[in-house]
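Q: Got a sequence here, can you model it:
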Amino acid sequence: MSSDEILLKELKILFVEDEVNISKLLKDALADYFFSFTVANNGEEGLDKFKKVNPDIVITDIMMPKLDGLEMTKKIKEINEEIPIIVLSAFSDKEKLLKAIDIGITKYFIKPFDPEEVLEYLTFLAKKLNKHRIICLNKHFSFDNNTKNLFEDDTFVNITKREKQFISLLVENKKDIVTAKLIKTKLWPGEDVTDERLRTFIKRLRAKTAKELIKNIPGQGYLISPNDI
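A: Predicted coordinates:
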């Protein structure tokens, strides 16, 4: 398997298209390249599946029943402003296509399109997304935002699922201080967690990593390498 194929295999694609023949054409041509390839038949179903699947890339038609591609794109962008969205458009949809560009689509293909061209562009996107998924926490530690794996100088660090959730929470908030209350709510939902238990949890994580990785702001909460992210 080539490096490009490996990158594609990590991606989840959502394809929203009401024309069954086009939907089948693209799925048959591309689905095997990806981790998952989810199909929706209209904008409402597309939005619902977007929330459930949390795809890396969305491919959508413009003209669809119930909720058209433009309205769906607007709603998706409200949830995730950075999500790449590729539009498939008939040439007669030129005015709508201009509106799609205004609301932040990443790329468009005019029907009839070549699935190979779409795959080529998805490979290009995969490389861009891969650059954004590895976050340097400091000069020694990095965090894969997709797999939630932690690395020290490119060596895998074996941490627990809850420790991954904790680092991910700090990374999501970047330079904002994350309060002890929020950490407890996210990591131990429904449990009554003491401050001592939280401190012990963080102490164990520091023992596996480095004391300076998790910064304690007395009386406020925690940060992760705030000067480096």
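Q: When you work out contacts or count neighbours from here on, use the C-alpha atoms and nothing else.
A: Noted.
Q: for stretch 18-30, the distance to its chain's centre please.
A: Stretch 18-30 sits 24 Å away from the centroid of its parent chain (Cα atoms, centre = their mean, to the nearest Å).
Q: tell me what the biggest helix by length in the chain is packed against?
A: Longest helix in the chain by number of residues (criterion: DSSP state H): helix 115-133. Secondary-structure packing of helix 115-133 (3 or more Cα pairs under 8 Å, 6 or more residues apart in numbering; DSSP states H and E): helix 3-8, helix 20-30.
Q: The structure of the following sequence is requested for comparison with the preceding one:
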Amino acid sequence: MRKNKVLLVEDDSTLSFIIEDALVREGFDVITASDGEDGLRKFGTDGPDIVVADVMMPKLDGFSMVKLIRAQSPAVPVLFLTARTSIDDLLHGFELGANDYIRKPFQIAELLVRIKALLRRNATLKEQRILTVGDCMLDLASQKLRVGDAQYGLSHIEALILDELFNHTNEVVEARALMFRIWQNDDYNNLNRIHGFIYKLRKYLTSSRNIDILNVRGIGYKLSVKA
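A: Next up is the predicted model:
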């Protein structure tokens, strides 16, 4: 049976060794890199199933590395390890294509749980069908949205939100339901993140003839589909 392959990009050699040892014990194949440039190179040569990366690294930081990774692969899960705590930093990472964050210091057990959850979720997405609503088509596997003749690459979170809305057309989808699907919690601090992703999705849909995302004040959002 093929093992899942993890690309671990971490410049702290002690932490990298600890994480690598834990992952190997859990049955993963692990490729390590000590900076963003090496991580980007090994991503291209080794084809990992998931990327676990520090944010602050020499040569090429984690954000810049993941932006370049996303140009090659829109779907591979990315989990950031970070000491940063500001909402702006977190939003920036998610906009670039991060799937999850874990703040330093952390428990190895929590890291393992999050890695396994991301891999399961990604496997499920690959099995899901293409969704068509009005003049729009969402391909979850490739995280692509087609609006008429235009095509957009989505972040993982944007794709999840749109999938939820496409599956509940003309119905109210609670913001807390979106937060649970994305982060497995309804932490109030995540509400502004949801707003940010909705804002960007609305921009993609401006050229649609019959679809719009409406705010339902104090509750959530509705994908309005006109005949």
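Q: Tell me which of the helices and strands packed on helix 115-133 of structure 1 lies nearest to Arg204 of structure 1.
A: Of all those, it is helix 3-8 that lies closest to Arg204 of structure 1, at 33.0 Å by Cα to Cα.
Q: Report the next helix or strand after the closest one in sequence order.
A: Moving toward the C-terminus from helix 3-8 of structure 1, the next helix or strand (DSSP states H and E) is strand 12-16.
Q: compared with structure 2, how much does that following strand deviate?
A: Overlaying structure 2 shows strand 12-16 of structure 1 at a mean distance of 0.3 Å from the equivalent residues (mean Cα distance after the TM-score superposition for structure 1).
Q: how about that strand, which residues of structure 2 does it hit?
A: Here strand 12-16 of structure 1 aligns to structure 2 at residues 5-9, judged by TM-score structural alignment.
Q: Please, where are all the helices along structure 2?
A: With helices called from DSSP H, structure 2 shows them at 13-25, 36-46, 62-72, 87-96, 108-127, 156-166, 175-183, 191-204.
Q: So what angle separates the directions of the longest one and strand 5-9?
A: Think helix 108-127 of structure 2. 130 degrees (axes from the mean of the first three to the mean of the last three Cα atoms, to 10 degrees).
Q: before we move on, the earlier item: can you list the buried residues in the match of strand 12-16 of structure 1?
A: Within stretch 5-9 of structure 2, the residues scored as buried using 16 or more other Cα atoms under 10 Å are 5-9.
Q: for stretch 118-128 of structure 2, same thing?
A: In stretch 118-128 of structure 2, counting by 16+ other Cα under 10 Å, buried: 118-119, 122, 125.
Q: what about the residue positioned nearest the centre of structure 1, distance to Thr38 of structure 1?
A: Per Cα atoms, centre = their mean, the C-alpha nearest to the average position across structure 1 is that of Asp56, at 5.1 Å. To Thr38 of structure 1, Asp56 of structure 1 is 11 Å away according to Cα to Cα, to the nearest Å.
Q: Which residue range of structure 2 does the helix or strand hosting Phe156 of structure 1 align onto?
A: Using DSSP H and E, Phe156 of structure 1 sits within strand 155-157. Under TM-score structural alignment, strand 155-157 of structure 1 has no counterpart anywhere in structure 2.
Q: how close does the residue located most distally from the centre of structure 1 get to Leu182 of structure 1?
A: Farthest-out residue of structure 1 from its mean C-alpha position, per Cα atoms, centre = their mean: Glu196, at 33.4 Å. From Glu196 of structure 1 across to Leu182 of structure 1, the span is 15 Å (Cα to Cα).
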